[in-house]
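Novice: Pasting a predicted model and its sequence here:
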Amino acid sequence: MEPIGYNKNEAGVFTVIQENNVPVLRVSGEYYGCVFTKNSYKNYRLKLKVKWGTKKWEPRTDKLLDAGVLYHSQGLAGVDYWRAWMLSQEFQFMEGHFGDYWNIANAAIDIKAFASEGVISSITDENQSFLPFGTHTERTGYCTRKDNYDSPMGSWTEVELLCFEGKSLHIVNGHVVMVLENSRFWDGTQFNPLIEGKIQLQSEASEVYYKEVMIKPINEMPNEFKKYF
């Protein structure tokens, strides 16, 4: 299929509603796509709250609800497998999997994780060494978060993404679930740093709600998180 294109909110996929006088972004999920920031960001703490709806669409009608925040997003949308998003790194939101990592397009990164074995996926652990994941590495572009800290279905889950000079942390309800560094992308010849960019919120065949999206610039890794690196 040809991509729908920019600034075309087909079927009202993205709408703003009110919940207790607080604006909430509802994403129906009917079409793959995203909303993304006008500005690019580098070295920041991003916080938001996420809650699932009940609707699913093809090809996820028999699969887990799925969405995510894509960071360090650069270039044109539609360069990924689904032709929906920009080159970026993904902090995944999925039932039972808040905090997983996916590479989008030609992205790669190093994650503190156990190595995969056979059909067993790599699982992150801050006591392990950094392993490379993503394009032009020996591993796939997927890694499972450490533990499940999701809120119960129908409740808001608070997520935080902390990024500083190519390092990042995936935090769910106050718990660090993944430690990453050396964010980069493969240009066909060599790796280049991928340490800043726009922020995308996904629509991925699942109904999801976002609220209280806040971002704050930082000029150093906060002391409480330096131990992870």
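Specialist: Arrived safely.

Novice: going forward, measure contacts between C-alpha atoms and count neighbours the same way
Specialist: Noted.

Novice: isn't residue 45 right up against residue 161?
Specialist: Yes - under the criterion of C-alpha atoms under 8 Å, residue 45 makes contact with residue 161 at 5.8 Å.

Novice: so where do the helices sit in this protein?
Specialist: Counting by DSSP state H, the chain forms no helices at all.

Novice: Taking the centroid of it, which residue is nearest it?
Specialist: residue 91 (2.4 Å; C-alpha atoms, centre = their mean).

Novice: quick one: that one from residue 180, how far?
Specialist: Look at residue 91 and residue 180: by C-alpha to C-alpha, to the nearest Å, they are 11 Å apart.

Novice: contacting residues around the nearest residue to residue 140 once chain neighbours are set aside?
Specialist: In space, residue 140 comes closest to residue 134 once its chain neighbours are excluded; the distance is 5.3 Å by C-alpha to C-alpha, 6 or more residues apart in numbering. By C-alpha atoms under 8 Å, 6 or more residues apart in numbering, residue 134 lies in contact with 102-103, 106-109, 140-142.

Novice: For the residues you listed, which two are the farthest from each other?
Specialist: 106 and 142 (12.8 Å; C-alpha to C-alpha).

Novice: another structure for you, compare them:
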Amino acid sequence: MKLFDGKDLNGFDTFLKKDGLNSDPNHVFTVDHGVVHVSGTEMGYFITKQEYSNYYLRAEFKWGEGTFGERHGQARDSGILYNIQGENKVWPRSVEFQINEGCTGDFWMTDGAALTGKDGKRVTGPEGSAMKIDRFDKGPYQNVTGYRDPVNELEKPHGEWNVVELVNRNGHVWQYVNGKLANEGTDASPASGRILFQAEGAEIYFRDIKLYPLK
């Protein structure tokens, strides 16, 4: 099923740190010709109204140009946060499929969420903060705009569309970037919930956001 019909964000709410729920006076989120344009000028997200469990999610993204605010000049940053329970805020309790130049595919556990990595280590994000699990075979990282991993870059060159896929089955999660398994974890907590797409200081485009229930 299409989470995003290509015409509008009717299946979603928007939330901005500055303006709150469903108030977007500066058009951070716009839809044009089947693509969601996220300006990145403010911190926030668009989030599904429904909660989901046991699914395969597929979406495409590409970076725009700008970086803004506290993230000006830093690596372009966004993400898909999932298994969201509780109130809307920046940022809600969730597991994150990190989308960030040089480290797309990392896990981040935010505001009390937890996940066990492939190495068997349990990672819990502190309340009001977050902890990460690096993607597989990740190289050195520099937080600068346009950065690419010199060892194992999974993203296509800037301006090209990338495919991200998430399999979320009973708290066992797999994250794929352009067809390659980037990360895997088990015993996610929470294990189900809403799904959001971030505005986090960088211009980004999303399209073809689809979700398929697992049998």
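Specialist: Right, received. Where do you want to start? Predicted model, so just to flag it, every value in this text is computed and none were measured.

Novice: still on that earlier bit, just among the contacts of residue 134 of the first structure, which is most surrounded?
Specialist: residue 108 (31 neighbours; other C-alpha atoms under 10 Å).

Novice: which residue in the second structure lines up with it?
Specialist: In the second structure, the residue matched to residue 108 of the first structure (TM-score structural alignment) is residue 114.

Novice: how far away is the closest residue in space to that match that isn't next to it in sequence from residue 52 of the second structure?
Specialist: With sequence-adjacent residues excluded and distances taken as C-alpha to C-alpha, 6+ apart, residue 114 of the second structure is closest to residue 124, at 4.2 Å. Here residue 124 of the second structure is placed at a distance of 22 Å from residue 52 of the second structure (C-alpha to C-alpha).

Novice: just residue 118 of the second structure next, same as before
Specialist: In terms of C-alpha to C-alpha, residue 118 of the second structure sits 24 Å off from residue 52 of the second structure.

Novice: How about residue 116 of the second structure?
Specialist: Residue 116 of the second structure is 20 Å from residue 52 of the second structure, by C-alpha to C-alpha.

Novice: what's around the aligned partner of residue 101 of the second structure in the first structure, how many residues?
Specialist: Using TM-score structural alignment, the partner of residue 101 of the second structure in the first structure is residue 95. By other C-alpha under 10 Å, 17 other residues sit near residue 95 of the first structure.

Novice: Between residue 118 and residue 52 of the second structure, tell me which one has more neighbours.
Specialist: Neighbour count, other C-alpha under 10 Å: between residue 118 of the second structure and residue 52, residue 52 has more, with 18 against 13.

Novice: ok, that one touching residue 196?
Specialist: No - contact criterion C-alpha under 8 Å: residue 52 of the second structure and residue 196 do not qualify, at 11.5 Å.

Novice: Spatially nearest residue to residue 154 of the second structure (excluding sequence neighbours)?
Specialist: That would be residue 177: by C-alpha to C-alpha, 6+ apart, it lies 6.2 Å from residue 154 of the second structure.

Novice: Looking at the first structure, name the residue matched to that neighbour.
Specialist: So residue 177 of the second structure corresponds to residue 172, using TM-score structural alignment.

Novice: Residue 92 of the second structure versus the residue lying closest to residue 184 of the second structure once chain neighbours are set aside, what's the distance?
Specialist: Of all residues not flanking residue 184 of the second structure in the chain, residue 174 sits nearest, at 4.5 Å (C-alpha to C-alpha, 6+ apart). Distance, residue 174 of the second structure to residue 92 of the second structure, using C-alpha to C-alpha: 21 Å.

Novice: These two: who's more crowded?
Specialist: Comparing residue 174 of the second structure with residue 92 by neighbour count (other C-alpha under 10 Å), the higher total belongs to residue 92, at 22 against 19.
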